[in-house]
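J.: dropping the sequence and predicted coords here.
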Amino acid sequence: MDVTTWYLEQTSRSDLLPAGRPAIEAGIVRAEVVSPEFSRFLYTAVGGDWQWTDRLRWTWREWEDLLGGGVETWVAYHRGTPAGYVELTPGRDASVEITCFGLMSWATGRGLGGRLLEVGTARAWDLADRHEDREPTRRVWLHTCSLDGRHALANYRARGFRVYDVIHGAPGDEDEGVTPGPWPGAGPRSPTTEGPRDGDRRECRPR
């Protein structure tokens, strides 16, 4: 399946626009301990419905190398339960990429996606405050595609991200294996029966 991929960016901290208050209370905190087990759980739990497959073959050591390389994981919790997460990957050019972003299926449709993206983007902008070897962030960027949740692109734009490039006809990744989530059939809803949900993100790898 051919897909369209949009690349979006912010080039100033002032580009970030606030989100409305979500319908459920959520605390968003950084997972400061390097934990491949926890990160893989988040990856499968959020990405299971959206064909996130790239990292399923990774070894424990590969997960540890990723997390120990300056990547930050910010997790949203509702009443002590993980609701979604944002993964921030610093680049060599004072940029930060939002490499993973999404919600658990039970947390979607409640306005939490906008709030999580707002906080995650703010933490990308002040990432150097927590890492002495980093220069101040000059750019925050991400990409999304036409296989993503139907509100994803609008959510990014509503937070102040601007499209700077579009690739049409990039190959999709829908044939790369089964993504069971935490276990096969997990989640009260499925995009195969109800369509994409607000706040979800999948990996869309361009050419």
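T.: Perfect, I can see it now. Everything quoted here is computed from the prediction, not taken from an experiment.
J.: from here on, contacts and neighbour counts on C-alpha atoms
T.: Fine.
J.: could you count how many residues lie near residue 2?
T.: Residues near residue 2, counting by other C-alpha atoms under 10 Å, number 12.
J.: residue 147 and residue 3 touch, don't they?
T.: Yes - assessed by C-alpha atoms under 8 Å, residue 147 is found in contact with residue 3 at 6.9 Å.
J.: the two: which is more packed in?
T.: More crowded of residue 147 and residue 3, by other C-alpha under 10 Å: residue 147, with 22 against 19.
J.: let me see the ranges of the helices in the protein.
T.: For the chain, the helices defined by DSSP state H occupy 36-47, 60-67, 112-125, 152-158, 191-194.
J.: then this one, side by side with the first:
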Amino acid sequence: MSTLTVTTWSLEQTSAADLRPAADPGDDIRIVRAEVPSPEFSRFLYASVGGDVHWTDRLGMTYAEWQKWLDRPGVETWVAYEKGTPAGYVELEAQDDGAVEIVYFGLIPAFRGRRIGGHLLSVGVARAWDLAERWPGLPRTERVWLHTCSKDGPHAMDNYLRRGFRLFDTKVEEEMEVSSPGPWPGAAV
């Protein structure tokens, strides 16, 4: 197996006023919270969005591990739909220190480049800032943060910066190059 040099950038917002929302792409796009924790649906989103950009860390999770993750207070999945078809998602995780991490964010390849990503990220970040209102007992959000890396899509970093995120850390590491199966066996890109 060969190695791959991967740059990981960490970005943050420290105030809800930092968010610079993207334009709404129109009536055909809806963004809805997946209120019923569903390992099947979450794994579908993860594999479909991340298959061509080598998301592999969750592929080995069991049904019980997915369920345990999704049942945690302050974990939310927001899904973008175009005319009723899932187009992408943003997954939020509240942390003990008042931070909310955007754990995963992205679009299914067929929906990229259509102005959906900026709107989905805008809604996801806004929901991160008001997360404590939906989860009694969580601390008020003081910070929203995320990681992105050189394996992500070519427009990811620009989208984060346009939404008002600021860079706070950069790491460069060598990783073993792992082949992603894509959203189903044989669908690797």
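T.: In hand now; what should we look at? These figures come from a predicted structure and were not determined experimentally.
J.: which among the helices of structure 1 is found nearest to residue 8 of structure 1?
T.: Proximity to residue 8 of structure 1 (C-alpha to C-alpha) singles out helix 152-158 among these, at 7.9 Å.
J.: how much space separates residue 148 of structure 1 from residue 50 of structure 1?
T.: Residue 148 of structure 1 is 8 Å from residue 50 of structure 1, where distance means C-alpha to C-alpha, to the nearest Å.
J.: number of nearby residues for residue 65 of structure 2?
T.: So residue 65 of structure 2, with other C-alpha under 10 Å, has 13 neighbours.
J.: just give me the match in structure 1 for it.
T.: Alignment note (TM-score structural alignment): residue 65 of structure 2 maps to residue 62 of structure 1.
J.: residues near residue 85 of structure 2, how many?
T.: Neighbours around residue 85 of structure 2, by other C-alpha under 10 Å: 11.
J.: how about it, what's its match in structure 1?
T.: With TM-score structural alignment as the criterion, residue 85 of structure 2 matches residue 81.
J.: can you check residue 161 of structure 2 too?
T.: Aligning on TM-score structural alignment places residue 161 of structure 2 opposite residue 157 in structure 1.
J.: can you check residue 97 of structure 2 too?
T.: Aligning on TM-score structural alignment places residue 97 of structure 2 opposite residue 93 in structure 1.
J.: which residues touch its match?
T.: Residue 93 of structure 1 sits next to no residue when contact means C-alpha atoms under 8 Å, 6 or more residues apart in numbering.
J.: measure it to residue 80 of structure 1 for me?
T.: Separation of residue 93 of structure 1 from residue 80 of structure 1 (C-alpha to C-alpha) stands at 36 Å.
J.: next one: residue 172 of structure 1
T.: From residue 172 of structure 1 over to residue 80 of structure 1 (counting by C-alpha to C-alpha), the distance is 35 Å.
J.: and what of residue 177 of structure 1?
T.: Distance of residue 177 of structure 1 to residue 80 of structure 1, given as C-alpha to C-alpha: 32 Å.
J.: who has more neighbours out of these two?
T.: Taking other C-alpha under 10 Å, residue 177 of structure 1 and residue 80 do not tie; residue 177 has more neighbours (12 against 9).
J.: which non-adjacent residue is nearest that one?
T.: Once flanking residues are discounted, residue 177 of structure 1 sits nearest to residue 53: 6.8 Å by C-alpha to C-alpha, 6 or more residues apart in numbering.
J.: tell me, how many residues neighbour the one you found?
T.: Neighbourhood size, residue 53 of structure 1 [other C-alpha under 10 Å]: 22.
J.: alignment lookup: it to structure 2.
T.: Residue 53 of structure 1 maps onto residue 56 in structure 2, by TM-score structural alignment.
J.: now for that match: which residues touch it?
T.: Each residue near residue 56 of structure 2 by C-alpha under 8 Å, 6+ apart is listed here: 50, 178, 180.
J.: if any of those residues are buried, put those into a ChimeraX selection.
T.: A single ChimeraX command selects the buried members of the contacts of residue 56 of structure 2 (16 or more other C-alpha atoms under 10 Å):
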select :50,180
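J.: from the contacts of residue 56 of structure 2, which single one is nearest residue 156 of structure 2?
T.: Among the contacts of residue 56 of structure 2, and counting by C-alpha to C-alpha, the member closest to residue 156 of structure 2 is residue 50, at 12.8 Å.
J.: any idea how far residue 58 of structure 1 is from the residue nearest to residue 63 of structure 1 when sequence neighbours are not counted?
T.: Spatially, and ignoring its direct neighbours in sequence, residue 63 of structure 1 is nearest to residue 36 (5.2 Å; C-alpha to C-alpha, 6+ apart). To residue 58 of structure 1, residue 36 of structure 1 is 10 Å away according to C-alpha to C-alpha.
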